[in-house]
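Asks: Mind folding the following:
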Amino acid sequence: MFLGLASAGTSAHAQVAPTSGGTIEGVVRDAASQQPLANAQAFIVGTGIGASTSATGTFRLTNVPVGTVEVRVRLIGYAQATRSVTVTLGETARVEFALQQSALQLEAVVTTGTGTAVETKKLGNTIGTVDVAELRSAPIQTPTEALAARMPGVMVLPSSGVTGGGARIRIRGNASLSQSNNPIIYIDGVRMDNGGSGFGGTATSRLDDIDPTSIERIEVLKGAAAATLYGTEASNGVIQIFTKKGAQGNARWNLDYERSQLAYPGDRVAPNTGFARTPEQAALLSKLYSQKITPFVPFGYNVTEQLYETGYGNVVNGSVAGGTERMTYYVGGRYQYEDGPFTSDKLGGLAADIARRTQTSMNLNIFPREKINIGFQSRYTLLHSEVPQGGNSIYSPYAQAMYARPDMGYCLDDNGVKSIDAIAGNGRCKRIGNPFGNTLSNTVRESLQHEIYQDGTHYTGALSARWTPSTEFNFDATLGLDNTSMRAVSFWPFGNAVDRFSLNAPDGSRSVDDLWQQNITLDVKTSWDRQFTPAIRSTLVVGGQGFITHQRNEGGSNRNFPGPGLEVVGAGNTPSVYEGLVKVVNAGYFVQEQVGLNDWIFGTVGARYDYNSAFGESAGGVLYPKASISVVPSDRPWWTSGLVSTFRVRAAIGRSGRQPGAFDKFTTYRAQAASTGGGLMPDNLGNPDLKPEVSTEIEAGAEAGFLNDRVSLTVTNWHRKVTDALVQKQFPLSGGFTARQLANIGELEANGWEIGLNGYVVNKPNLSVDLFANASYLHQNVVSLGGAPPIKVQGSYVRIRGFIKEGYAPGSLFGAKIMAPCSSYGNPAAQAKGGCLKADETPFTLGTTGRAATKAELLAALANPINPTNLKLLRADDNGNGDYLDHYQGKPMPDWQGAFGGNVRVGKRWKVATLFEYKTGNYTITNLTDAFRNASPTLGRNKMAATKVEATLLNPASTAEQRYDAAMKWLGLVALSPYDGANQNDPGDMIRWRELSLTYTAPASFASRIGASEMQFMFAARNLMLWTRYPGTDPEANWGGVSNSLSSNQVDNNFYESSDTFALPLPRRFALTVRLGF
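Replies: Next up, the predicted model:
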């Protein structure tokens, strides 16, 4: 599968018209190897008659009009081919196609953002396409994984290594500061829920509710220049999913079974370390951890590995497709079960990581009369998910495992007294205790008593109709419904303090959240396509689109149950309930005109006018225009270059927007309970002038095919400017409204490059090799906040140092910096206004002097044991403004990201495919995990470097020089208040071996023994290796996951990214699959 290329199928393969005529049978092969090509689209030009090829490369077209017709075949990775065939009434004509491999396919057909099907070469903007059928051998479980690393400019951000967790998707960065940056998602023309939901820091994604095996292709619009016709909300990009359809002919059955194993990499979470202070403690710890421990000599025990197991998964998938003259059908079903590599079995608990989805899909096309096509699509998913508490939570079992200080471990006897006789060894107690040395909230075993699960249903259905009165006119209408219902539960049972340590609701608690969302879509359009003269062709599209989104969110919580066995919210004594309702209505109409000149110069202009219920009363509607041009000089007869076989240049400009939250324009009040009766308090100030933020994007680029299109290069440069950006602003408090109010006062800019390189290196009968690489560059800048002060991500939580600040990329990191030597500055007077270290000075200060201690003074102070906590450091204030926490420390998104890999086919049976993904360039990860583990006196100092420092400083036998050396090492470890930001931001540059697969296609004679027409065996692996400078758990781990897109203030969800906060690493997955076709 080539990455970064526009690819396509055609809707023709699913459309037939009941009419008398003849039949065409054909076969499609690779021109070099003569191997049959499956899933190629064969159709009659200018009609709706078509079919896809079988595993043997054959196709059959029936009811073909009598006379000479043109048969065209398209397949991703190959140049399209056309043959003229003469059809006789009641007879069968035969035709053969030998397709040439092509790294550049400008004739590929796309439909997203164009209003009608159009060849890629006619567009001035880029549309990324993933042909999911080509990914059958790839180790993907979800549509999100199908998108990851497939095209430049699209970034998939996983949350952590917990099974079932959804990922955020960002297209060309962030186009909004305060509103959701999730791209909008359509499936077969129906708007669907593009968010996620769940408890415990791990949200499931609604995109991943879609059965990936039912998808034919995914088209991605990357910005406003391409997404104008989708109007408001499209500034973050559009993902359009096209599902598989049937074709006229006998039923074709497919059956797959996959068995997989999952495991966490054993080298990403460092062991917990500590040291004994006395011989007595050393004896106790030696027995507890079954190893020889000596006072003041650091030892280790990996507590996190107690939560690891080998996970497993099963996937069963089946489908059938076929059709008659009057109806075609596709019906599929998939069952997926995965028990991930997290476990509570070793220690005993309720927490689990289980994901189960039952998915069904159906696609019917009915042809009641010639020129009329009625379609019905239906998809239903039943979801169950169980996850351990995650995210930045002290109640998370793996947070507690990483917090654990083994030198603080102990066991309790039957009387609840610490006793060496209560120790079983190997990190276990005979009965109860705190064997891993947890110091806050829970023991690891107690945290495992927390049960978090989610159950839900997701239905998407559509009714569509097309009337084609002539070859020039098409009328299309789609009415669709997307309905999700999710119920999430967080439950601590009565008596969860099994080690007599926890004070967190030991009598139990329960929280329930019910989230229901419905999207209704209506899309109506007509197109007129006419060749006015031999040189001029015109395509006009006019239409309207509207959707209504309803969301209801309600739930409650309670705690302190009177006894065991009570598992309902009403059983506690401190009830709390909530309820929220949201309704958003959006409607717009659009027009687009495309003119082609001699089939090599194409110009397009269009516009959409939008109304949205979230716009303020005085805002009215908004107009989003677009224009583009595409020039393909290589299509002209005078183009004779032997090196550059295909060449195109293009440019586009367009606008789109993002509306405010549903209630942001209103003045609202909230209820205030009191013992003497309820009351009202000011809540939202309201703003009747609120309007959408407007994103204007310009892109330009070129495609070139070399050596008869065996090698291709695609380059795109884009620039985006967001005006009227919605920013939270504090208005005067005299009116009683203390909350900040949205206002259209901000401005953002971004620009970037997207590059794709693809090539067929070898193409011989028994060997073919194709290679690919892509890269995207991203630069973002907050131009103005309209007078508002910098906005901090995660509000008052001081340890998170992300800010939205003018002149910097959104989410940039600022924090403390330890005072540095004057020699490290080029101009200390200007660059270190708050002071710097002179020769022989250290950044330590003694007593209350407030000045830098010399080495001699520090050595004298270190003559006796000292706790690292008592080593006071001087913080830098380089700009001299008195703010010690405003030093720039990096940004959370890389300058460059991309992928590379290839496919190798050996003989007729074997195929190897691989994919690597990389991120690099000014890429900074907030490593709160190691900040705590290195610096916290109660929750950390349990990584080897920090343990050695503390042991040396506290050891009475250490010399002053040894303690001085340890203190110097402490400079690279100290973190957390009052040094927030220091030593917690690390480079995240990485290369990950994302995918590897080996596929064997059995001979037809072997498959026929069980009645099958085709049989494949596949071994695949995902997340095999990671090469990175990042010292933490995983550079792709994130505290936050996919969020609810309708939340009004999305600052935290947008910019709390690249934050590794007690997360599990991404697991490795190995799978064996058997595929059968009948």
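Asks: From here on, just use CA atoms for contacts and neighbour counts.
Replies: OK.
Asks: The residue of the chain most remote from its centre is in what secondary structure piece?
Replies: Most distant from the centre of the chain: residue 860, at 54.0 Å, with distances by CA atoms, centre = their mean. For residue 860, the host element (DSSP states H and E) is helix 855-861.
Asks: so after that helix, what's the next helix or strand?
Replies: Following helix 855-861 in sequence, per DSSP H and E, is strand 872-873.
Asks: And that following strand, what does it pack against?
Replies: strand 844-845 (3 or more CA pairs under 8 Å, 6 or more residues apart in numbering; DSSP states H and E).
Asks: which residues are in contact with the strand it packs on?
Replies: With CA atoms under 8 Å, 6 or more residues apart in numbering as the test, strand 844-845 has contacts from 851, 852, 853, 858, 871, 872, 873, 874.
Asks: May I see these arranged in TSV, with neighbour count as well?
Replies: Below are the contacts of strand 844-845 laid out as TSV (neighbours: other CA atoms under 10 Å):
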residue	neighbour count
851	16
852	21
853	22
858	22
871	18
872	14
873	21
874	22
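Asks: Turn those residues into a markdown table, including distance to residue 759.
Replies: As requested, those are arranged in a markdown table below (distance: CA to CA, whole Å):
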| residue | distance to residue 759 |
| --- | --- |
| 851 | 63 |
| 852 | 61 |
| 853 | 62 |
| 858 | 63 |
| 871 | 59 |
| 872 | 59 |
| 873 | 56 |
| 874 | 56 |
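Asks: and this one, so I can compare the two:
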Amino acid sequence: MIQTKDGAAGNMKMSYKHTTSYDEIHEKIPMQTTYGQGRNGKWTTHAESWGDKISDRAGGEDTYNKDKAYFVSDVGDTPFTQYTITQKNSKETFVEENFNRIFGTGKLNQDDFQVSGGDQSKTYLFSYSRLRQDGMIRNSFYDRDNVRLNTRFKLSNKITMSSKVGYTYSESNRIQRGSNVAGLMLGLLRNAPDFDMTHYKGTYVSGGTEYTNRHRAYRRYLGGSSTNPIYSNPLWTVNEHKNLTRVNRLMMSNEMNITPFPGTEVVLRGGLDQFTDNRESFYPIGSAGSGINSGAFDMARITNRETNYDVIARQNVELSSNISMVATAGWNLNDRKYSRSSSWIDGFLVNTDKHTTSVNTAAEASSVSNGRLFLRSTRAYGVLSLDALDQIFVNVSMASETHSTISKAYMYPAVDVAYQMTDLLNGMASFISFAKLRVAYGQVGVRPGAHRFETLAESGFGYSSYSDPVSVGQWGGGYRVDDDKGNPELKPEVKTETEFGVDFRFMDDKLSLSLTSYQNEITDMLISNALTPTSGYDTQYSNSASMENKGLEIDGSWSVMNQATTGLDLSFNWATNKNKVLSLSGTDVLNLGSGSVNSVARKGYPIGSLWGIGSQTEDGTVNGKFILDDNGFPQITPTKMILGDPNPDWRGTLGMTARLSNFTVNMLFEHSEGGEYSPRTLWVLRRFGTTKDTENEVTLTKDLKNVDGKVIPSGTTVRGFIKDFGGGDVLLDEAWFRHGIGGGFGDNQAYNFSIKDATFSRIRELSLSYLMKSDAITDMTGLNSLTFTATGRNLFAWYKDLVGVDPGVNVGGIQTGSGLEYFSNPVTKSFLFSVSANF
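Replies: This next block holds a predicted model:
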């Protein structure tokens, strides 16, 4: 990205930078290739891969019955027909081939051009950026064009005006991900190792009848007369689904600086940020999932406009020769308007790939929705900054905020004091070149969500006890009072923080060290509380929670060497934070996500704690001694429990910059210690028998029981593990993983065994640059400098307890809930090569 500024007076300057980036998968779950699709050691078309041992097969082509149903592929240049299999003979596996048909090397090309210049009365800066990216998931792409113009005019000795205008256009195709039967990773990782998913679409023929455009996946290896493949073939997801986005964004700001008198400054500023986001999602007939199996087409148009106005006045006051003060007063107005209009068509009347609503114009096949959001806030504030003797610095401020989401204004005070004690210590310790003590106290508020103070009406609802749903749409539509009760007493949630710190620099500023200790409490937190159904409502948004944080941060730098042609600089950061939920006002557990293992808030525990069914223990805690059944296996808890804390004990980084002549090396190393993580993909795949660990074999040296109580005699070679839960050795075989409590989904699993230590270390970034610069080249070409840079990002990582999953992945993305992974897209590593020219 180009760092935009206002430009500088002088001759015109130009720069051009080209960057090429290659993206590859960094972490991949190890998959097994030893056992085929099936159950109980036999090949079948079940969902799991607990079938026969592939190496024990006869080899060669499978045995077919060509008189029964068969499938003719529409994919590829080579004809392919799949007949009904009567015996599985082939020893081929396709794990790597299947993976490589979905993932490749992503490539990005970016060109950045910038020109700037001006004179004493005006400056300008113009930039253009063009990005074209093909993702590592095939058929995914992201394109972006950005243009920006910044100008600054000196209208008089007292008035200066600046303007910034930027426009961005982007478009992309994003591949469906996550926990759904049409998602990319779910179908890929559950796919049997002996199923080649190349021929994903074609014609199913049975009894002389042809069924065209059938979706072929590992659970429907012939396609079938039904359009439902159960799980999507990932090639269908990549090639047939479309999720297109086109965004136009305009950003503008204008600022006028007025200095009517010496020491007085007035700033007038206005800004606009506006975008339109047009989205289309297309799912042809045969896509996996009940909502889209008969075909679906979704269109959405999102518009957002945010305007911002500021008036700021500053006055410098010399109170004495040793004391000065700056008084600042300001006012801000922010206005936001958001709108989303969506339409949905399903139940296609014709099998087509055309993106049109004409595929079904019936009223019952169409739905239209829209939502609007309006927010307005104002902020008036004042700041007094005092400087005494160049040693004592005091800032006192007060802000008054009003929001359209609350009924009255709220005040937020803040004060910070710093004492620069360099002179005091210099006589006692000359190696200290700078020292400062600081303390701060302040409050900030977070407004409630929009339109939560009123009880609205809603439509599109239904009622169901289990299998007899009744929808209001079946009788022409209707409305009811929203079951989320409005709350006219809402107020901001407030964080009050106290901070103490010290800053040191040593040896003529070559070495620096800063320590900061903080403590904050957040009160009146905004959450949705469950209500008694007899009240007529399910939930109410209210100020009903509180939470505290206590932490310590240490950072520093060391200029080891700084000479004309050589240099070495080191930097580090270390931080720890301890969090606790103090109250939830009657709510036992507040869900921050979803899933059988969830991230929750619960009183007395850190925010985001992992929550799910565990194993019964004598002391009721997740780490207690197991209460075993008669066969020596753990038993699941009747209710959910805290399974772990995803927050790390501490995190740290180490950075290095080294210079030798015209070469520069930069490195950033990161470490995170502790915290728990639930890679539920690995847990669920144990049931399906597709991960590397499930191919383990063990030969018993004594009789052992499995989870079903079946005795497996000594000398038997079994696919599984031997485990002692505290009552002696037992056998973890297919029964434990497939239908026991040791793998799968739902609330009948012992998810305490899915929790892993999230400790990791990684080289976040490593780069090498070469600067080419000489007066001779400049005189001949006008080229001031040329810089070549090679960069690697996320190159290496080491995990304490995880295999194939990066603990930096969170299934919900950026949210309060954390520590969860479920069929998420893999993490990437990138190799970037750039050349920059300055004229």
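Asks: Can you calculate the TM-score here?
Replies: The TM-score (TM-score structural alignment, normalised by the length of structure 2) is 0.82; 747 aligned residues with a CA RMSD of 3.5 Å.
Asks: wait, the residue farthest from the centre of structure 1 sits on residue 960?
Replies: Yes - assessed by CA atoms under 8 Å, residue 860 of structure 1 is found in contact with residue 960 at 7.4 Å.
Asks: Please enumerate the shared neighbours of these two.
Replies: What both residue 860 of structure 1 and residue 960 touch, as defined by CA under 8 Å, 6+ apart, is an empty set.
Asks: so who does the residue farthest from the centre of structure 1 touch?
Replies: With CA under 8 Å, 6+ apart, residue 860 of structure 1 has these contacts: residue 960.
Asks: where's it relative to residue 853 of structure 1, distance?
Replies: Distance, residue 860 of structure 1 to residue 853 of structure 1, using CA to CA, to the nearest Å: 10 Å.
Asks: For residue 716 of structure 2, give me its contacts.
Replies: 699, 700.
Asks: what secondary structure does the aligned residue in structure 2 for residue 894 of structure 1 sit in?
Replies: The alignment partner of residue 894 of structure 1 in structure 2, by TM-score structural alignment, is residue 648. Following DSSP: H, G, I helix; E, B strand; the rest coil, we place residue 648 of structure 2 in the coil state.
Asks: where's residue 810 of structure 1 relative to residue 803 of structure 1, distance?
Replies: For residue 810 of structure 1, the distance to residue 803 of structure 1 - CA to CA - is 7 Å.
Asks: Of those two, give the one with the bigger neighbour count.
Replies: residue 810 (27 against 24; other CA atoms under 10 Å).
Asks: Show me what that one aligns to in structure 2.
Replies: Checking TM-score structural alignment: residue 810 of structure 1 goes with residue 607.
Asks: next one: residue 686 of structure 1
Replies: Under the alignment (TM-score structural alignment), residue 686 of structure 1 maps onto residue 486.
Asks: same deal with residue 515 of structure 1?
Replies: For residue 515 of structure 1, the residue aligned by TM-score structural alignment is residue 302.
Asks: Output the residue interval of structure 2 matched by stretch 25-42 of structure 1.
Replies: Under TM-score structural alignment, there's no match for stretch 25-42 of structure 1.
Asks: try stretch 365-380 of structure 1
Replies: Taking TM-score structural alignment, stretch 365-380 of structure 1 hits residues 152-167 over in structure 2.
Asks: Run the chain-centre distance for that stretch.
Replies: In terms of CA atoms, centre = their mean, to the nearest Å, the centre of stretch 152-167 of structure 2 is set 38 Å apart from its chain centre.
Asks: coming back round to it: contacts only, for the closest residue to the match of residue 810 of structure 1 other than its chain neighbours.
Replies: The shortest distance from residue 607 of structure 2 to any non-neighbouring residue, by CA to CA, 6 or more residues apart in numbering, is to residue 601 (5.0 Å). The neighbourhood of residue 601 of structure 2, defined by CA under 8 Å, 6+ apart, consists of 581, 589, 590, 591, 592, 607, 608, 609.
Asks: Pull the number of nearby residues for the aligned residue in structure 1 for the fourth one.
Replies: So that's residue 591 of structure 2. Superposed on structure 1 with TM-score structural alignment, residue 591 of structure 2 falls opposite residue 792. Per other CA under 10 Å, the neighbour tally for residue 792 of structure 1 reads 22.
Asks: Equivalent analysis for residue 784 of structure 2, please.
Replies: Residue 784 of structure 2 has 19 nearby residues by other CA under 10 Å.
Asks: Is it in contact with residue 776, as I believe?
Replies: No - using CA under 8 Å, residue 784 of structure 2 makes no contact with residue 776, being 9.8 Å away.
Asks: Contact partners for residue 810 of structure 2?
Replies: 818, 819, 820, 821, 824.
Asks: can you tell me which of those lies nearest to residue 107 of structure 2?
Replies: residue 824 (20.9 Å; CA to CA).
Asks: Just give me the neighbour total for that closest one.
Replies: 22.
Asks: And residue 659 of structure 2, what's its match in structure 1?
Replies: Checking TM-score structural alignment: residue 659 of structure 2 goes with residue 905.
Asks: which stretch of helix or strand covers that match?
Replies: Counting by DSSP H and E, residue 905 of structure 1 is part of strand 896-906.
Asks: I'd like to know which elements that strand is packed against.
Replies: strand 767-784, strand 910-920.
Asks: Mean deviation, the shortest one versus structure 2?
Replies: Compared with structure 2 after the fit, strand 910-920 of structure 1 shows a mean deviation of 1.3 Å (mean CA distance after the TM-score superposition for structure 1).
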